[in-house]
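In: this one's structure only:
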């Protein structure tokens, strides 16, 4: 069994089989590990094209077949797969959103860069806020704009031009 994608029939109902468990959100499928003689488990969220988590699975007592899935193992796998997705989302958010604070005391200005990864026309929005959160300026920039303390200070010192450098 090499297919690790969920089948359409497992999405509609809860399944509790030794090598296939499914609930209303996730499917766990035990598959033969192509790299060795062992087994792997693939956790796929319903509706996703790829598994969120693929990892090694324990051999059964006969040292030939996989250990059967059970309630505790399935819940642990769901928790782990959700954590993997959460970390991925946090990493993506960090890649697309950056900010620096410049200035002294009550004159501190927070300059943020938010990248919009549009497939046809990606861009970024550069914005400045004072410490109270009041928007001071906003400009559309290239998604490759490098936000740093120096580039933020230059944008502020030049009066927030619409086309910052």
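Out: In hand now; what should we look at? Only a predicted model underlies this, so the values are computations on that prediction, with no experimental measurement involved.

In: C-alpha only now, for contacts and for neighbours.
Out: Fine.

In: how about the strands in the protein?
Out: If DSSP state E is used as the criterion, the strands of the chain fall at 15-17, 20-22, 26-32, 39-45, 53-57, 97-102, 109-116, 123-130, 135-141.

In: What residues sit buried inside the third one?
Out: Spelled out, it's strand 26-32. Residues of strand 26-32 classed as buried: 26-32 (neighbour count, 16 or more other Cα atoms under 10 Å).

In: what do you get for the fifth one?
Out: By 16+ other Cα under 10 Å, the buried positions in strand 53-57 come out as 53-54, 57.

In: Next one for the comparison:
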């Protein structure tokens, strides 16, 4: 096994090696991410773009600090890179949580003195998106389900009407 620290005292992979990670002042790779310091098109400052490996677009673009000469950007370093990875990962996690909340909804509704849990799972098919409604009794048993429009608005009122209709398609 090769000891990278002994071959390269700065512990920076040699960019000439095939598949080696780049760790330079304006480009830094590692942990499945690439940080690129870029000229901010809107003013004279600089920005940093964080791109997750395999993704076409940056997960995060934010302002970057000017260097001491007030002309060039501050160089990337390992500590700044790790902070940027943490921030970009959090942005992606929040986006995934928001998508999860949009695609998977649940609520409880009382109908004829029985409390039902109603779920709606949206299937975001590009050509024909749809939703699956399901109702569960207090024991957790499935008592009704139907495929409906992805645009169906699940509310306490709409869920109660659906249950009262005998679980017919509400669309």
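Out: Nice, thanks for sending it over. Keep in mind it's a predicted model, so treat the numbers as computed, not measured.

In: any chance of the strands of structure 1 in CSV, with distance to residue 86 of structure 1 too?
Out: CSV is the format used below for the strands of structure 1 (distance: least, Cα to Cα, whole Å):
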stretch, distance to residue 86 of structure 1
strand 15-17, 25
strand 20-22, 20
strand 26-32, 15
strand 39-45, 13
strand 53-57, 12
strand 97-102, 16
strand 109-116, 20
strand 123-130, 24
strand 135-141, 28
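
In: To residue 152 of structure 1, which of those strands lies closest?
Out: strand 109-116 (6.3 Å; Cα to Cα).

In: neighbouring contacts of that closest one?
Out: Residues outside strand 109-116 of structure 1 that contact it (Cα atoms under 8 Å, 6 or more residues apart in numbering) are 96-103, 122-131, 143, 147, 152.

In: What separation do you get for the counterpart of residue 23 of structure 2 in structure 1 and residue 81 of structure 1?
Out: By TM-score structural alignment, residue 23 of structure 2 lines up with residue 16 in structure 1. Distance, residue 16 of structure 1 to residue 81 of structure 1, by Cα to Cα, to the nearest Å: 18 Å.

In: These two: which has the busier surroundings?
Out: Neighbours were counted for residue 16 of structure 1 and for residue 81 using other Cα atoms under 10 Å; residue 81 has more, 21 against 17.

In: Now do the same for the more buried one: its match in structure 2.
Out: In structure 2, residue 81 of structure 1 lands on residue 88 (TM-score structural alignment).

In: hang on, the earlier thing: most tightly surrounded among the strands of structure 1?
Out: Mean neighbour count (mean count of other Cα atoms under 10 Å) peaks for strand 26-32 among the strands of structure 1, with a mean of 25.
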